[in-house]
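>>> sequence and predicted structure are below.
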Amino acid sequence: MEPSGVSDEKRPTVDMVKDKNGTDQILLQNPKGASVKISLHGGQVLSWKTDKGDELLFTSAKANSKPPHPVRGGIPICFPQFGTRGSLEQHGFARNKIWLVEENPPALSSFDSIDKAYVDLVLKSYDEDTTRIWPHSFEFHLRVSLALDGNLTLISRVRNINSKPFSFSIAYHTYFSISDISEVRVEGLETLDYLDNLFEKERFTEQGDALTFESEVDRVYLNSRDVVAVFDHEKKRTFLIKKEGLPDVVVWNPWDKKAKALTDMGDEEYKHMLCVDGAAIEKPINLKPGEEWTGKLNLSLILST
């Protein structure tokens, strides 16, 4: 879990802490002071801070952090589905399960590095509650790492240990902390087709050079580029979202009416959050017995003057 081979004063650290409910969390810190906090409840990243202590992820002040409720904010993992379908709960069950720290994870080639603080988590399908609602045997391996430059990387590997094929959808439902929703724009989605959840998943084509926000947005952009950018003019910073194995991008802001209807979100908090997700939704991922899928999300911050 902890890299070796670096002098103590420059060593990334990996610590186990508990939240107010007694839920285990992992705190990653790089030598410069940046940090990432991950809850074993949901395998969910709850905090991503710069070396100056600036929080980059939004979490609602009204979020319910007591299991089994998912936390409104951070980066919930939506698996094995995004949205609602069949008997599965909305956005699947992964964000509501307790994950385990994996002491001897399968090797990740060319990834381990002495300047990264990282943790490996695993979710398996061995409890009856899970197999009753989704009757498939799987292993979901998740590595969360914090690099020396402050970049946050999530690598997911889902393996089918079934005797039959199964399919799933997935999204890293990333809540970015922003100055004001009217001050941000998203680039990298121009000319793409998208499914609009406000119009019963009707298909449209993005006409603008950049996506800006004046009302509720709930869209799945299809077959996007591997890099999407969120520009925050007021805070003079840009989030870069780089992804592999995740062809789609979800963009969501509930705006005022929807925010007021959410019990775990403040009425005005929609102004300070924007979800932009790396995802695989339109075409579910199919795994034959023994097959494994890998998806990677890398989040970085660029400051402008």
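Perfect, I can see it now. Note that this is a predicted model, so its numbers are computed, not measured.
>>> going forward, measure contacts and count neighbours with C-alpha atoms only.
Fine.
>>> all the helices of the stretch 1-150 of the chain, in order from the start?
Assigned by DSSP state H, counting those that start in this stretch, the helices in the stretch 1-150 of the chain fall at 128-133.
>>> now the terminal residues of stretch 242-262, how far apart.
End-to-end span of stretch 242-262 (C-alpha to C-alpha, to the nearest Å): 30 Å.
>>> contacts for it?
Residues outside stretch 242-262 that contact it (C-alpha atoms under 8 Å, 6 or more residues apart in numbering): 171, 173, 215-228, 265-271, 273-282, 294-299.
>>> what about that stretch, distance to the chain center?
11 Å (C-alpha atoms, centre = their mean, to the nearest Å).
>>> buried residues in it?
Under the neighbour-count criterion of 16 or more other C-alpha atoms under 10 Å, stretch 242-262 has 242-256, 259-260 buried.
>>> before we move on, what about stretch 123-142?
Buried residues in stretch 123-142 (16+ other C-alpha under 10 Å): 123-125, 130, 134, 136-142.
>>> putting a second one here so we can go through both:
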Amino acid sequence: MGHPAVNLDKNSDFEVVKDWNGIDQIVLKVPSGASVRVSLHGGQVVSWRNEKGEELLFTSSKAIFKPPKAMRGGIPICFPQFGNCGSLEQHGFARNRIWSIENDPPPLNTNSKFGSGKATINLLLKPTDDNLKSWPHCFEFRLRICLFMDGHLSMTSRVRNVNGKPFSFSFAYHTYLSVSDISEVRIEGLETLDYLDNLSQRERFTEQGDAITFESEVDRVYVGSPTVIAVLDHEKKRTFLIRKEGLPDTVVWNPWEKKSRSMLDLGDEEYKQMLCVDAAAIEKPITLKPNEEWTGRLELSSVLSTCCHDHLD
């Protein structure tokens, strides 16, 4: 139990396991039965289970788990870009690198709404020589992942510029939620907002619906979105609540049938069981001067749908 870089409440538990590629995964547990599994490949949350043992995140049955390919599912970290542009790989390099566990991270002031008592892992990413060739900026990226006693999950990213000059980046927690049937899901909290439509060359539109529902492929960046968003799954009577800080945008993505059939690491029908809703900073990239630090925080909870409106206030 003496792992120096995993901080735990006395009632919590964890284990360090190897995946089939020999890469460490940290499993955080709390007494309620909830758990989170984090891979050092990408600093990626690959599993989040509630107290009943139900998996709350989607992972494709055809996901490729071998580095440097990022796994299709869980919560990949998109940094220093979201999308596909320039000389960097799609969604940046953070999700394709091996992270290290940080023994003694700098203090972090957080005011979680989820109460005290938690299991925590602290990860660190620094640039490699290959990174510096394609993105010539020195940085320190610290990621803190916490599982609270009630099963809620938080992720806090801190990016510090240790460069001699400013740099800019975009960012997203590319969150794959597990849903019963995409046609039975709706999103509340993004009504009346402007969005950039990636299916129409990022043309800007205004959301007209009372809630977002799904009948075809969707790939949008909602700009200036609120700090709390709800994803309601009618069949499971479950609502995901997404809270975010330092992340002004929200990405909503489902590839639907045609695109799913063209993706090697996604089953033809699996689009029905997944929905990506990403806390992000995309429209206006974040710029850090030398020695400046940015913090972006995501908190995920799963509640009964009858209770969700209390949390949206």
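Thanks, I have the structure now. In this text the structure is predicted, and so the values were computed from the model without any measurement.
>>> related to what we said a few turns ago, from the contacts of stretch 242-262 of structure 1, keep the buried residues only.
171, 173, 216-228, 265-267, 269-271, 273-282, 295-299.
>>> I'd like to know which of those are part of strands.
171, 217-221, 227-228, 273-282, 295-299 (DSSP state E).
>>> so which of the buried residues of stretch 123-142 of structure 1 sit within strands?
Short answer: these in strands (DSSP E) are 123-124, 138-142.
>>> which of those residues lies closest to Gln44 of structure 1?
Among those, Leu142 lies closest to Gln44 of structure 1 (C-alpha to C-alpha), at 10.2 Å.
>>> for the closest one, list the residues it contacts.
Contacts of Leu142 of structure 1 by C-alpha under 8 Å, 6+ apart are 43, 120-122, 154-157.
>>> go on, Gly33 of structure 1?
50-53.
>>> at 7 Å instead, please
Gly33 of structure 1 is in contact with Asp51, counting by C-alpha atoms under 7 Å, 6 or more residues apart in numbering.
>>> sorry, back to before: can you list which of the contacts of Leu142 of structure 1 carry over to structure 2?
Contacts conserved in structure 2 for the contacts of Leu142 of structure 1, using both residues aligned by TM-score structural alignment, their matches' C-alpha atoms under 8 Å: 43, 120-122, 154-157.
>>> between those residues, which is nearest Val184 of structure 1?
Leu154 (24.3 Å).
>>> the closest one: what's it in contact with?
142-145, 296-298 are the contacts of Leu154 of structure 1 under C-alpha under 7 Å, 6+ apart.
>>> which element is it on?
strand 152-160 (DSSP states H and E).
>>> average distance between that strand and structure 2?
Compared with structure 2 after the fit, strand 152-160 of structure 1 shows a mean deviation of 0.2 Å (mean C-alpha distance after the TM-score superposition for structure 1).
>>> ok, the closest residue to Thr175 of structure 2 other than its chain neighbours - contacts?
Spatially, and ignoring its direct neighbours in sequence, Thr175 of structure 2 is nearest to Ile75 (4.5 Å; C-alpha to C-alpha, 6 or more residues apart in numbering). Residues in contact with Ile75 of structure 2, defined by C-alpha under 7 Å, 6+ apart, are 44-46, 173-176.
>>> could you dump the residues you listed into JSON lines and include distance to Ala34 of structure 2?
Putting those into JSON lines (distance: C-alpha to C-alpha, whole Å) gives the following:
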{"residue": "Gln44", "distance to Ala34 of structure 2": "18"}
{"residue": "Val45", "distance to Ala34 of structure 2": "14"}
{"residue": "Val46", "distance to Ala34 of structure 2": "14"}
{"residue": "Tyr173", "distance to Ala34 of structure 2": "21"}
{"residue": "His174", "distance to Ala34 of structure 2": "21"}
{"residue": "Thr175", "distance to Ala34 of structure 2": "18"}
{"residue": "Tyr176", "distance to Ala34 of structure 2": "18"}
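>>> please point out which of the residues you listed structure 1 shares.
Shared with structure 1 under both residues aligned by TM-score structural alignment, their matches' C-alpha atoms under 7 Å, the contacts from these are 44-46, 173-176.
>>> helix or strand for Ser170 of structure 2, which one?
Ser170 of structure 2 belongs to strand 167-173, assigned by DSSP H and E.
>>> what separates the nearest residue to Pro68 of structure 2 once chain neighbours are set aside from Val179 of structure 2, distance-wise?
In this structure, Pro68 of structure 2 finds its nearest non-sequential neighbour in Asn96, 5.1 Å apart by C-alpha to C-alpha, 6+ apart. For Asn96 of structure 2, the distance to Val179 of structure 2 equals 26 Å [C-alpha to C-alpha].
>>> who has more neighbours out of the two?
Between Asn96 of structure 2 and Val179, Val179 has the larger neighbour count (other C-alpha atoms under 10 Å), namely 26 against 23.
>>> gap between the nearest residue to the more buried one once chain neighbours are set aside and Gly189 of structure 2?
In space, and not counting its chain neighbours, Val179 of structure 2 is closest to Gln273: 4.9 Å by C-alpha to C-alpha, 6+ apart. Applying C-alpha to C-alpha, the value for Gln273 of structure 2 to Gly189 of structure 2 is 21 Å.
>>> again, but for Leu247 of structure 2
Taking C-alpha to C-alpha, one finds Leu247 of structure 2 at 15 Å from Gly189 of structure 2.
>>> what's the burial count for Asp51 of structure 1?
By other C-alpha under 10 Å, neighbour count at Asp51 of structure 1 equals 17.
>>> name the nearest residue to it, ignoring sequence neighbours.
Closest to Asp51 of structure 1 by C-alpha to C-alpha, 6+ apart is Ala34, at 3.9 Å.
>>> could you do Pro105 of structure 1 as well?
Using C-alpha to C-alpha, 6+ apart, the closest residue to Pro105 of structure 1 is Asp120 (6.7 Å).
>>> return the distance of the nearest residue to Val223 of structure 2 once chain neighbours are set aside relative to Lys289 of structure 2.
Distance criterion C-alpha to C-alpha, 6+ apart; nearest residue to Val223 of structure 2, sequence neighbours excluded, is Asp249 at 4.6 Å. Remark: distance between Asp249 of structure 2 and Lys289 of structure 2 (C-alpha to C-alpha) = 22 Å.
>>> just checking, the residue nearest to Pro105 of structure 1 touches Glu102?
Yes. Applying C-alpha atoms under 7 Å as the test, Asp120 of structure 1 and Glu102 come out as touching, 5.3 Å apart.
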